[in-house]
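K.L.:
Quick one: sequence and predicted model below, then my questions.
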Amino acid sequence: MAGAGRVDRGRRRHTVAYDRAGNGEDPHHRPCPGSSPGGTRTRPLAVLTDAQAVPGGGPSAISAGAGPTLAVLPDGAVAVSSEPGSTHLLSPDLDEVLASWPMPWGWDAREGPGVDPFAASIAVTPAGRLLCMTSEYGLSNWAGDHPNIVALSEPGAALGQGRKPVLRAIATLDARTDHQSDADAYPHVRYGAAPVGRGNRPSPSLTEALSELTGTSGSVYGYLDSKMTRPAALGDDLFVVPVFGKIYRSSNRGQQFSFALVDDQGVLRGRLGGLHLRDDSPFTGFDFTVVADPLRARAFHLNRYGLYAWSADGVLRARMSTAEKPFKPLVHFTLLECTPSGELLLAHRKQHLLLRVPVPQDLDGLAAGVEAALKGYGRGRTALKKQYAPVNWLWPDSAATVNPL
């Protein structure tokens, strides 16, 4: 449960590696943080701060970006990626930047020195393929680079100093690329024998395919000008791509969204089903994250209205509504990841603590497990307050090594 996020989450961003205290497991394959309702404690193994000046005033080795995500690669290295396309490769102990492919945020970022993007997000499939979201320049009438391509590496492709694997594009979000030139293509993102650019890309686009699937073609409230967030791997050949419609200044609740099921050939196989556009809208709070458990072929999503679980065929197997008393505390949590052992990892938005939720093999029993974990959270939080005396829910921990990279 709690005990993991004992770091300042103000303007600084942090990356944390964890292990269960004294379990002696290989740190490259350690379970993620938190504790079960039984109270198993965790301790930080390493903490780094990034995207800020290091002591002495020097710049951070990790460039600032939007929506940073983490991926543990097969060799144990940690990839930190952020929009529009920065990737930094860290050592397993978070004490060294092994390689960097920077692309700072900003409409003119490509005009700066040393811009060498790789991916806006990375997930790893069971066979070690890198499932990436990459950005493109010159889309529609937008300025700057925007996430627009879902791409895959070959199994076992190495990412490291001097090694940037080729990514095969399997899906395009938006195909409106009339403003692109040859200079806007990135050599490592390819479709067929050439880099993705202008008309050389997977077709139809996800925008077109989802509009046809949902009958919203031509609608001002359809998928025109839609966005996507980090794809999740349901297996080696099936992925979930969250796609959501244009965001307006007024309320967006009820706007179109889809958690699209896409195979490794880019074919739209359907959607994660059972969601109501308004009653289950991720636009409230802008919670679009979907996490997957590829070893057990299931997917999960948490927003302000509930926690949801699906089987790989897109059938909704469990829904825990935050309108029901046992699950009301879920509105205070963000869904971070599904661990290799099949647990859900949640983070409290204000108290900076993590909650591990065991997931039973039969998803019909998930509700009972979530209820028990939420009850255990309160007890664990009280114990940590006595032990660490947090100030404004910031948790000092002298046992953690902080590396300002």
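P.N.:
Nice, I can see it.
K.L.:
from here on, contacts and neighbour counts on C-alpha atoms
P.N.:
OK.
K.L.:
where do the helices sit along this protein?
P.N.:
With helices called from DSSP state H, the chain shows them at 206-214, 366-388.
K.L.:
Now tabulate these in CSV and tack on mean neighbour count and distance to residue 80.
P.N.:
Below are the helices of the chain laid out as CSV (neighbours: other CA atoms under 10 Å; distance: least, CA to CA, whole Å):
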stretch, mean neighbour count, distance to residue 80
helix 206-214, 19, 26
helix 366-388, 17, 28
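K.L.:
so which of those helices comes closest to residue 401?
P.N.:
For residue 401, the closest of those is helix 366-388, at 16.5 Å, according to CA to CA.
K.L.:
now for that closest one, which elements pack on it?
P.N.:
strand 316-321, strand 354-357 (3 or more CA pairs under 8 Å, 6 or more residues apart in numbering; DSSP states H and E).
K.L.:
Would you tell me which one of those strands is buried the most?
P.N.:
The highest mean neighbour count among those, using mean count of other CA atoms under 10 Å, belongs to strand 354-357: a mean of 27.
K.L.:
before we move on, back to that, can you tell which of the helices of the chain is closest to residue 267?
P.N.:
helix 206-214 (9.3 Å).
K.L.:
Same list (the helices and strands packed on helix 366-388) but as a markdown table, adding distance to residue 198.
P.N.:
As requested, the helices and strands packed on helix 366-388 are arranged in a markdown table below (distance: least, CA to CA, whole Å):
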| stretch | distance to residue 198 |
| --- | --- |
| strand 316-321 | 37 |
| strand 354-357 | 43 |
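K.L.:
out of the ones you listed, nearest to residue 402?
P.N.:
Comparison of the helices and strands packed on helix 366-388 against residue 402 by CA to CA identifies strand 354-357 as nearest, at 18.6 Å.
K.L.:
And the contacts of the closest one?
P.N.:
For strand 354-357, the surrounding residues in contact (CA atoms under 8 Å, 6 or more residues apart in numbering) are 1-5, 33-36, 343-348, 369-370, 373, 377.
K.L.:
Using TSV, please lay out the helices of the chain together with distance to residue 93.
P.N.:
Converted to TSV, the helices of the chain look like this (distance: least, CA to CA, whole Å):
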stretch	distance to residue 93
helix 206-214	38
helix 366-388	24
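K.L.:
wait, which of the ones you listed is closest to residue 174?
P.N.:
So among those, helix 206-214 is nearest, using CA to CA, at 6.0 Å.
K.L.:
Residue 237 touches residue 263, doesn't it?
P.N.:
Yes. Here residue 237 lies in contact with residue 263, judged by CA atoms under 8 Å, at a distance of 5.3 Å.
K.L.:
and the two? which has more neighbours close in?
P.N.:
A count of neighbours by other CA atoms under 10 Å puts residue 263 above the other of residue 237 and residue 263, at 20 against 14.
K.L.:
got another, please set it beside the one above:
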Amino acid sequence: MVQTLPLSLPAALVDTHAIDLTGTYATGWWMAADDVVTAPSGDTYALYGAYRHTYGVEDDEPDPARQNFSYRILTRFAPDGTPLATALFRRPESGGSPSALANGGEFALCPLPDGTLAVSAKPDRTHLIAPDLSAVLGHYTGRGREAFVEPVPGDPFATSMSLTPAGRAVCVTTEYGVHRYGNSIPNIVSLADTLPTPRAKPALRAIASLDPKPAHQTEVDLSPYVAFRGEPVGLDNRPSPSLTEILSEGAGSAYAYDGSRLGRPAVLGEDRFVVPVFARTYRGGSRGQPFSFAVLNDQGEVTGSLGGMHPWRDSPFTGFCWRVVADPRRGRAFHLNRYGLYAWGSEGQLRAKLSTETKAFRALTRFTLMEASPAGELVLVHDKQHLVLRVPVPDDLGDLGTAVEEALGAYGKQRTALKKRWSPVNWHWADDGNAPVHHL
């Protein structure tokens, strides 16, 4: 069933900060979606940010109506789309009391089988949130180093986590000095046979690396929570040959993937994972740069890739569309960028491409693909209208175009109905205050 959900702002937040909902990015006010996932229960969790920065306003400004702020908002929806609860996390440097959610980047959600929601962020910070969003049950944070800055002690875990059908965790962890940068960057793909709990985290087994030789590491940069050959990852110990080396050899140039970035792995099957790797980006434009959606097994061997994409005509670099999602129960993978929606079978063969040059699919350029849900749906977020769209995927991927066209038509109707109910201002949806709001 096609479904449209609003990424809303708690009314109390709007009132407290006197937020001008007519504002735009140019005026220093904006929202952005981080991730959307569907739990085994059918509930939907959406994580997104709300920010305000006005030049000339001091960090210690006492008046909430004038303060700069940065919030992470986590909302839970029932299967029928009813908002059930919201959790607010305010970055401590933007005023107010410390947040229970550590600051970080590239936030990623992962619902666990027991209902707990894992929220991970770079560098290797994982929080476990109660299903009703009322509390942070546990957290593994504290690692991450920058040049000339002492590492923060702590107990970190993962930058992102995705589950296999049997309940193993496919994780990404960071290392210092990747591509000679002086900070912690995603570099290791690893597996955990069990899942984190509020009392303990599982051991991670490294199966692949991006950069084979991160620079300027010392003993302090070892990752005792990630093992390779029985020893902590770091210094000269990590899986080899690296993805950079393997993919560069396939591209015919030793420097093709120099300075590349590691995307979040997508679980294609119990022992098959899609690992996106993107070559260096440039300020003047990167369209045509190499990229690969490599398929790895659970030993870290590259067994193939998702095929059928052209480096220029299908480039994910336009708009920086880095995400690949997969449905392991049906053996499918998907990617959406400015040039089309792509669907692959379990062996990496391209089964469908919906070109955004076609009028029927042009609206897809305004969406970001977030996940392939357990129910076999694609979950997208409209980048400007702050709405989630669930698109049922047919059994035959040859019928995907019809399903997406119908979903886009239904989206317009459902959006109109939501506008009548919510009365958004400049596509900002302020809720009615019926669902509880937890300040964590």
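P.N.:
Thanks, I have it. None of these values were measured; they are calculated from a predicted model.
K.L.:
First-to-last residue distance for stretch 263-270 of the second structure?
P.N.:
End-to-end distance for stretch 263-270 of the second structure, by CA to CA, to the nearest Å: 19 Å.
K.L.:
Look up how far residue 291 of the second structure lies from residue 237 of the second structure.
P.N.:
In terms of CA to CA, residue 237 of the second structure sits 26 Å off from residue 291 of the second structure.
K.L.:
Over to residue 359 of the second structure?
P.N.:
From residue 359 of the second structure across to residue 291 of the second structure, the span is 27 Å (CA to CA).
K.L.:
Could you check which of those two has the larger neighbour count?
P.N.:
Between residue 359 of the second structure and residue 291, counting by other CA under 10 Å, residue 291 is the more crowded of the two (24 against 8).
K.L.:
Show the contacting residues for the aligned partner of the more buried one in the first structure.
P.N.:
Using TM-score structural alignment as the criterion, residue 291 of the second structure maps onto residue 257 of the first structure. By CA under 8 Å, 6+ apart, the residues touching residue 257 of the first structure are 223, 242, 243, 244, 245, 277.
K.L.:
Please tell me how far the closest residue in space to the second one that isn't next to it in sequence sits from residue 320 of the first structure.
P.N.:
Translated: residue 242 of the first structure. Among residues not flanking residue 242 of the first structure along the chain, residue 259 sits closest, at 4.4 Å (CA to CA, 6 or more residues apart in numbering). Using CA to CA, we find residue 259 of the first structure at a distance of 18 Å from residue 320 of the first structure.
K.L.:
ok so, going back, out of everything not next to it in sequence, what's closest to the match of residue 291 of the second structure?
P.N.:
Spatial nearest neighbour of residue 257 of the first structure, excluding adjacent residues (CA to CA, 6+ apart): residue 244 at 4.1 Å.
K.L.:
Let me know whether that neighbour touches residue 254 as I believe.
P.N.:
No. In this structure residue 244 of the first structure lies outside contact range of residue 254 using CA under 8 Å: 10.9 Å.
K.L.:
Of those two, give the one with the bigger neighbour count.
P.N.:
Remark: of residue 244 of the first structure and residue 254, residue 244 carries more neighbours, 24 against 16, as counted by other CA under 10 Å.
K.L.:
Which residue in the second structure occupies the aligned position of the more buried one?
P.N.:
Checking TM-score structural alignment: residue 244 of the first structure goes with residue 278.
K.L.:
cool, and residue 147 of the first structure?
P.N.:
Checking TM-score structural alignment: residue 147 of the first structure goes with residue 186.
K.L.:
Hmm, residue 177 and its match touching each other?
P.N.:
No. Counting by CA under 8 Å, residue 177 is not a contact partner of residue 186 of the second structure; they are 10.4 Å apart.
K.L.:
just to revisit the earlier point, mind checking how far the match of residue 244 of the first structure is from residue 247 of the second structure?
P.N.:
10 Å.
K.L.:
shared neighbours of these two, anything?
P.N.:
Both residue 278 of the second structure and residue 247 are in contact with 257, 292, where contact means CA under 8 Å, 6+ apart.
K.L.:
got a list of what the residue nearest to residue 257 of the first structure touches?
P.N.:
Residues in contact with residue 244 of the first structure (CA under 8 Å, 6+ apart) are 223, 226, 227, 228, 255, 256, 257, 258.
K.L.:
for these, which one is nearest residue 191 of the first structure?
P.N.:
Using CA to CA, residue 228 comes nearest to residue 191 of the first structure of the contacts of residue 244 of the first structure, at 19.7 Å.
K.L.:
Excluding covalently adjacent residues, which one is nearest to that closest one?
P.N.:
residue 243 is the one closest to residue 228 of the first structure (CA to CA, 6+ apart), at 4.4 Å.
K.L.:
Contacts only, for the one you found.
P.N.:
Each residue near residue 243 of the first structure by CA under 8 Å, 6+ apart is listed here: 226, 227, 228, 229, 257, 258, 259, 260.
K.L.:
switch to 7 Å and redo it
P.N.:
Contact partners of residue 243 of the first structure, counting by CA atoms under 7 Å, 6 or more residues apart in numbering, are 226, 227, 228, 229, 257, 258, 259.
K.L.:
and the gap between residue 126 of the first structure and residue 73 of the first structure?
P.N.:
Distance from residue 126 of the first structure to residue 73 of the first structure, by CA to CA: 11 Å.
K.L.:
Same drill for these two, tell me which one is more crowded.
P.N.:
Ranked by neighbour count (other CA under 10 Å), residue 126 of the first structure and residue 73 place residue 73 first, with 22 against 16.
K.L.:
when you align them, which residue in the second structure goes with the more buried one?
P.N.:
By TM-score structural alignment, residue 73 of the first structure lines up with residue 112.
K.L.:
Am I right that residue 217 of the second structure is in contact with residue 235?
P.N.:
Yes. Between residue 217 of the second structure and residue 235 there is a contact under CA atoms under 7 Å: 5.9 Å.
K.L.:
out of everything not next to it in sequence, what's closest to residue 339 of the first structure?
P.N.:
Nearest one to residue 339 of the first structure, counting by CA to CA, 6+ apart, is residue 32 at 6.1 Å.
K.L.:
For the one you found, grab the count of nearby residues.
P.N.:
22.
K.L.:
Same check on residue 70 of the second structure?
P.N.:
20.
K.L.:
so how far is residue 370 of the second structure from it?
P.N.:
Residue 70 of the second structure is 22 Å from residue 370 of the second structure, by CA to CA.
K.L.:
got it, and residue 146 of the second structure?
P.N.:
Applying CA to CA, the value for residue 146 of the second structure to residue 370 of the second structure is 30 Å.
K.L.:
Lovely, talk soon.
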